[in-house]
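[1] curious how this folds, go ahead:
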Amino acid sequence: MDGRLPSGMLVTALLRRMNDSGGMGMVLAKGDPQAGGILVIVVDTDPATAERRERVLERGLGSDGLTALIDSTPANDILSYWRRRRSRDPDLWVIELDGASAERFTAETILQH
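    A predicted model of the protein is given here:
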């Protein structure tokens, strides 16, 4: 046992933190509640240009063997990317967090646990 919190619990914590901060969080695909991978689509708006930006972050293992956030933003269509990933891994959680603190909440929640 590696001491990690179950994926479902981390997803719930992320959604609650996002919603409590005035942002929006939603589950796009529900994965395995215990050990499913977590793919987070982080959406924020650049205050200088009002441009909407989307990034894809995933819980994975870093080069040091510890849990890390990996930026796996595709060069083009994010929707096709996560659907393709989900078709190969039905245990994968896919969530979208839309708000100013989405990336920070993701890092704090996933990397601390």
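
[2] please make it C-alpha for all contacts and neighbour counts, starting now.
    Will do.

[3] who touches stretch 32-40?
    Applying CA atoms under 8 Å, 6 or more residues apart in numbering, the contact partners of stretch 32-40 are 6-9, 11, 31, 56-60, 82, 90-97, 106.

[4] give me the buried subset of those.
    For those, a neighbour count by 16 or more other CA atoms under 10 Å gives the buried set as 7-8, 11, 31, 56-60, 82, 91-97, 106.

[5] so of the residues you listed, which ones are in strands?
    56-60, 93-97 (DSSP state E).

[6] in a markdown table: the residues you listed, plus distance to residue 19.
    Below are these laid out as a markdown table (distance: CA to CA, whole Å):
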| residue | distance to residue 19 |
| --- | --- |
| 56 | 19 |
| 57 | 19 |
| 58 | 20 |
| 59 | 21 |
| 60 | 24 |
| 93 | 18 |
| 94 | 17 |
| 95 | 13 |
| 96 | 11 |
| 97 | 9 |
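
[7] before we go on, could you also do this sequence so I can check it against the first one:
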Amino acid sequence: MMERLPARLWADALIRRASIAGASAFVTQHGDDDRGDVLIKVARLDGTAAAYTPSMNLEGERVFLNLIVQGIGPEEASVDAYVQRARGRDSDLWIIEIEDREGRHFLTEKVEGDPAA
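    Sure, this is the predicted structure:
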């Protein structure tokens, strides 16, 4: 199994990927620099959004889960409510918000439950 990058380095890389592609991305909650998990909110700037959280697949690989499969989104208010609950549960959690009209998440890891995939 491959070692995970420190959370801060991973978050910085995601923000950089989004920026290079012309999207806006920023940290709305700074978690633990080394081992914090990351929650990604993608706002489409039209009242809709998506949330992505890390998970493990059956092969033991880290993947991201689009929470639409759990009924979170596509209304941005639903995603925001979930983000607020997650923020309250885990002070080590990183929360990154990406603003992109195309709804791109810029994750290089596999994303499960993505309707566009």
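
[8] could you look up the SS state of the residue nearest the centre of structure 2?
    For structure 2, residue 40 is the residue whose C-alpha lies nearest the centre (CA atoms, centre = their mean; 1.8 Å). Under DSSP: H, G, I helix; E, B strand; the rest coil, residue 40 of structure 2 falls in the strand class.

[9] counterpart of it in structure 1?
    Using TM-score structural alignment, the equivalent of residue 40 of structure 2 in structure 1 is residue 40.

[10] now that match: how far from residue 1 of structure 1?
    Distance check for residue 40 of structure 1 against residue 1 of structure 1: by CA to CA, to the nearest Å, it reads 24 Å.

[11] what residues of the helix or strand where residue 80 of structure 2 lies count as buried?
    Using DSSP states H and E, residue 80 of structure 2 falls within helix 76-89. Using 16+ other CA under 10 Å as the test for burial, helix 76-89 of structure 2 gives 76, 78-80, 82-83, 87.

[12] from residue 59 of structure 2, how far out is the nearest residue to residue 42 of structure 2 once chain neighbours are set aside?
    Excluding the flanking residues, the one nearest residue 42 of structure 2 by CA to CA, 6 or more residues apart in numbering is residue 98, at 4.7 Å. Going from residue 98 of structure 2 to residue 59 of structure 2 by CA to CA gives 29 Å.

[13] same question for residue 93 of structure 2.
    Distance check for residue 93 of structure 2 against residue 59 of structure 2: by CA to CA, it reads 24 Å.

[14] same question for residue 90 of structure 2.
    As judged by CA to CA, residue 90 of structure 2 and residue 59 of structure 2 stand 26 Å apart.
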